[in-house]
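[1] Okay, structure incoming, though there's no sequence with it:
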């Protein structure tokens, strides 16, 4: 299935990641290391290198081929990659669901870019992938991400205690979902 790139802001395209993005992803993750630290697992030093990203992209490519993940980047025509959106843990059939994760660069936060990207991914998930719902989780103190999800039509459905190991500790998360459609599963 082909998922077309989408313009989500002036000069910024949401597009599928490619193996050629390794160096730019390493640059983007390195530049935003402190910004992302409170919201992500601790990363080994090689994660922030082109080689580390190339290995990660090879894994993501295989997961995409298997239909289990769809990885996107936010590509600014002047600055390169300024964010990432992943739809992972995709389950077909009666569940028709996937898990959403995303981030935007620190200098792009609060400008609507995450909201536009999440909206576009939800549209692709429902229209192009035929998914019924998308779920997301945020660390309980990540109010900015919770606002993005609310703007994009997600509802809070619960709290998961010690849900993910984030920034060196097991963290509680709020869980959200967005129902995309009520069509029969594929």
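    Perfect, I can see it now. Keep in mind it's a predicted model, so treat the numbers as computed, not measured.

[2] only C-alpha atoms for contact and neighbour calcs from this point on.
    Noted.

[3] Hmm, residue 165 is touching residue 171, no?
    Yes - counting by Cα atoms under 8 Å, residue 165 does reach residue 171; the two are 6.1 Å apart.

[4] Which one's more surrounded, the two?
    Between residue 165 and residue 171, counted using other Cα atoms under 10 Å, residue 171 has the larger neighbour count: 18 against 14.

[5] element containing that one, please.
    Element membership of residue 171 [criterion: DSSP states H and E] is strand 169-179.

[6] putting a second one here so we can go through both:
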């Protein structure tokens, strides 16, 4: 299985591999404060090779089982973002959830928008999905803009949807219908 797309002159979106464990860990360490308001509270153990190996090996296993699609945005060997399809459900649902983030030094360059557009196209043409969903914190206007640019539409508010930064927080839910 392979997937690789040039997002810009210096950024590529590709499938996560085991060789990315160190670079992903470095990216999380570099972006710990940047991501903290948007992520679950992270224990110090999250920022260790042992824990990232466990998490990323699990994501690769989900890829192999068809239940997930973990991607990295890279500049050379440096991970500068992630896009992950998770909870892929087949049968009559044909749906998945998507999450993403971009390195603090690379925000505002259109990488998240380009990555989402590419993944949406791949989901339609190659993965055969009907629907992708995403959620953002109500005040995450940047992420909402990225989703809108990728053709996602808001579908409602989920109260106390995820525990982010240590608090159960409301989320604005979005979806993108890929086929009619």
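    Noted; the coordinates are in hand. Note that the structure is a prediction, hence the values are computed from the model and not measured.

[7] before we move on, the earlier item: over in structure 2, find the residue span the strand holding residue 171 of structure 1 aligns onto.
    Mapping strand 169-179 of structure 1 onto structure 2 (TM-score structural alignment) gives residues 167-177.

[8] List the superposition-based mean deviation of the matching stretch with respect to structure 1.
    Compared with structure 1 after fitting, stretch 167-177 of structure 2 has a mean deviation of 0.3 Å; criterion: mean Cα distance after the TM-score superposition for structure 1.

[9] Go through the strand holding residue 171 of structure 1 and flag the buried ones.
    Residues of strand 169-179 of structure 1 classed as buried: 171, 172, 173, 174, 175, 176, 177, 178, 179 (neighbour count, 16 or more other Cα atoms under 10 Å).

[10] want to try a markdown table for those, with distance to residue 12 of structure 1 as columns?
    Formatted as a markdown table, the buried residues of strand 169-179 of structure 1 follow (distance: Cα to Cα, whole Å):
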| residue | distance to residue 12 of structure 1 |
| --- | --- |
| 171 | 32 |
| 172 | 33 |
| 173 | 30 |
| 174 | 29 |
| 175 | 28 |
| 176 | 26 |
| 177 | 26 |
| 178 | 24 |
| 179 | 27 |
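
[11] Quick check: of these, which lies closest to residue 153 of structure 1?
    Closest approach to residue 153 of structure 1 among those (Cα to Cα): residue 178, at 6.1 Å.

[12] Could you verify my assumption that the closest one touches residue 134?
    Yes - at 5.4 Å, residue 178 of structure 1 and residue 134 qualify as touching, with contact defined as Cα under 8 Å.

[13] Next, the contact list for the residue nearest to residue 22 of structure 2 when sequence neighbours are not counted, please.
    Ranked by Cα to Cα, 6 or more residues apart in numbering and with sequence neighbours excluded, the top spatial neighbour of residue 22 of structure 2 is residue 49, at 7.0 Å. By Cα atoms under 8 Å, 6 or more residues apart in numbering, the contact set of residue 49 of structure 2 is 21, 22, 25.

[14] Understood, closing this out.
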